[in-house]
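In: sequence? don't have it. structure:
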């Protein structure tokens, strides 16, 4: 894996914008196989402001961030250039630790099966090497 992407390049691929663009950068990408991306969590995030006594990123947003990483991977794959990626399902989601301000969230999305325009992927979110959430995504790639 060697391809990296800045947030500007990410914005060219997926439609998400502030305040729901959660990918800060892609540190590694192997088209059609796997992506590693990062999200820096700050106290200024909207989701931290809504719970000032216990600021953390809700688990649903951790999964959304994993899904955004997956969309980037799918859309950078040669066979799907110009297409649209959709989440078809989330299975076996587990949440182990809170993601808090100051954390660097690393996101790994690995395609495990692809048949036509439907596939599955293992997704894992970590902070300092410790798994904070994981799941299996089913995804669908729309026509170009």
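Out: Great, that's in hand. Predicted model only: the values in this text are computed from it and were never measured. Numbers count the residues shown, from 1 in each chain.

In: From now on I want contacts and neighbour counts done on CA atoms only, so please keep to that.
Out: Will do.

In: what about residue 104, how many residues close to it?
Out: For residue 104, the count of nearby residues is 16 (other CA atoms under 10 Å).

In: Actually, residue 74.
Out: With neighbours defined by other CA under 10 Å, the count for residue 74 comes to 27.

In: Surely it and residue 87 touch.
Out: No: Residue 74 is beyond contact range of residue 87, at 11.3 Å (criterion: CA atoms under 8 Å).

In: Tell me the spacing between residue 29 and residue 71.
Out: If you measure residue 29 against residue 71 using CA to CA, to the nearest Å, the figure is 12 Å.

In: what's the answer for residue 122, then?
Out: Looking at residue 122 against residue 71, where the rule is CA to CA, the gap reads 13 Å.

In: With neighbour numbers in mind, choose between those two.
Out: residue 71 (23 against 19).

In: Could you find the closest non-adjacent residue to the more buried one?
Out: The shortest distance from residue 71 to any non-neighbouring residue, by CA to CA, 6 or more residues apart in numbering, is to residue 85 (5.7 Å).

In: Burial check on that neighbour, number of neighbours?
Out: Neighbourhood size, residue 85 [other CA under 10 Å]: 23.

In: same deal with residue 91?
Out: Here the count is done by other CA under 10 Å, and residue 91 has 12 residues near it.

In: which residues sit in contact with the residue nearest to residue 57 when sequence neighbours are not counted?
Out: The shortest distance from residue 57 to any non-neighbouring residue, by CA to CA, 6+ apart, is to residue 99 (5.4 Å). With contacts defined as CA atoms under 8 Å, 6 or more residues apart in numbering, the neighbours of residue 99 are 41, 56, 57, 58, 105, 127, 132.

In: ok, structure two:
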């Protein structure tokens, strides 16, 4: 079930410059795959680092969380809720993400109990892992 930017904006509260998902390629009840096209015009490149631009690792984790948020907040029972970040565990950064990269963001649910969930995310560029993390979130009315 692919989703474009307008459909994503109907689900997530994030907006430019902090919306870090450009497209959802596939989505099921327990997994989702999204894309982030990294442009040289991203605001964060102005200071990270001007002569050698690298996407901050925390924003890769945020992109994974946003893709997971699209999946969770698209469910009927979660309509109108907001997903808040609760914790980040086992975050690993393997390779820099630079302007021109297309980041594939794969997320699956590890655990869901009531309004608290844990997702596992893996970000890749050209088939190579650049980031992974386990993210806990809380769904709030």
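Out: Thanks, I have the structure now. Predicted, not measured: the structure shown is a model, and the values here were computed from it.

In: Quantify their similarity with the TM-score.
Out: These two chains, once laid on top of each other, score a TM-score of 0.94 by TM-score structural alignment, normalised by the length of the second structure; 140 aligned residues with a CA RMSD of 1.0 Å.

In: So which bits of stretch 80-93 of the first structure are buried?
Out: For stretch 80-93 of the first structure, the buried set under the neighbour-count rule, 16 or more other CA atoms under 10 Å, comprises 80, 84, 85, 86, 87, 90.

In: Just give me the closest of the residues you listed to residue 23 of the first structure.
Out: Each of the buried residues of stretch 80-93 of the first structure was checked against residue 23 of the first structure using CA to CA; the closest is residue 85, at 16.0 Å.

In: Quick one: map residue 83 of the first structure onto the second structure.
Out: Matched by TM-score structural alignment, residue 83 of the first structure corresponds to residue 81 in the second structure.

In: Go ahead and measure how far the longest helix anywhere in the second structure is from the middle of the chain.
Out: Taking residue count as the measure and DSSP state H as the definition, the longest helix of the second structure comes out as helix 57-73. On the basis of CA atoms, centre = their mean, to the nearest Å, helix 57-73 of the second structure is displaced by 2 Å from the centre of the chain it belongs to.

In: which is the next helix or strand following that helix?
Out: Elements were assigned by DSSP states H and E; along the chain past helix 57-73 of the second structure, the next helix or strand is strand 82-93.

In: how big's the offset between that following strand and the first structure?
Out: Per the superposition on the first structure, strand 82-93 of the second structure and its aligned residues are separated by 0.8 Å on average (mean CA distance after the TM-score superposition for the first structure).

In: how far is that strand from where the chain is centred?
Out: Going by CA atoms, centre = their mean, the spacing between the C-alpha centre of strand 82-93 of the second structure and its chain's C-alpha centre is 10 Å.

In: cool, and stretch 134-141 of the second structure?
Out: For stretch 134-141 of the second structure, the distance from its own C-alpha centre to the chain's C-alpha centre is 13 Å (CA atoms, centre = their mean).

In: what sits up against that stretch?
Out: Outside of stretch 134-141 of the second structure, the residues within contact range by CA under 8 Å, 6+ apart are 65, 78, 80-91, 115-121.

In: The same query, at a cut-off of 7 Å, please.
Out: 65, 80-91, 115-121 (CA atoms under 7 Å, 6 or more residues apart in numbering).

In: Now it: buried residues?
Out: 134, 135, 136, 137, 138, 139.

In: could you redo these as TSV and give each row secondary structure?
Out: Compiled in TSV, these are given as follows (DSSP: H, G, I helix; E, B strand; the rest coil):
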residue	secondary structure
134	strand
135	strand
136	strand
137	strand
138	strand
139	strand
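
In: nearest to residue 22 of the second structure, of those residues?
Out: Residue 22 of the second structure lies nearest to residue 135 out of those, by CA to CA, at 20.2 Å.

In: Counterpart of the closest one over in the first structure?
Out: Residue correspondence to the first structure (TM-score structural alignment): residue 135 of the second structure is matched to residue 137.

In: next one: residue 23 of the second structure
Out: Alignment of residue 23 of the second structure against the first structure is given by TM-score structural alignment, with residue 25 as its counterpart.

In: Great, nothing more from me.
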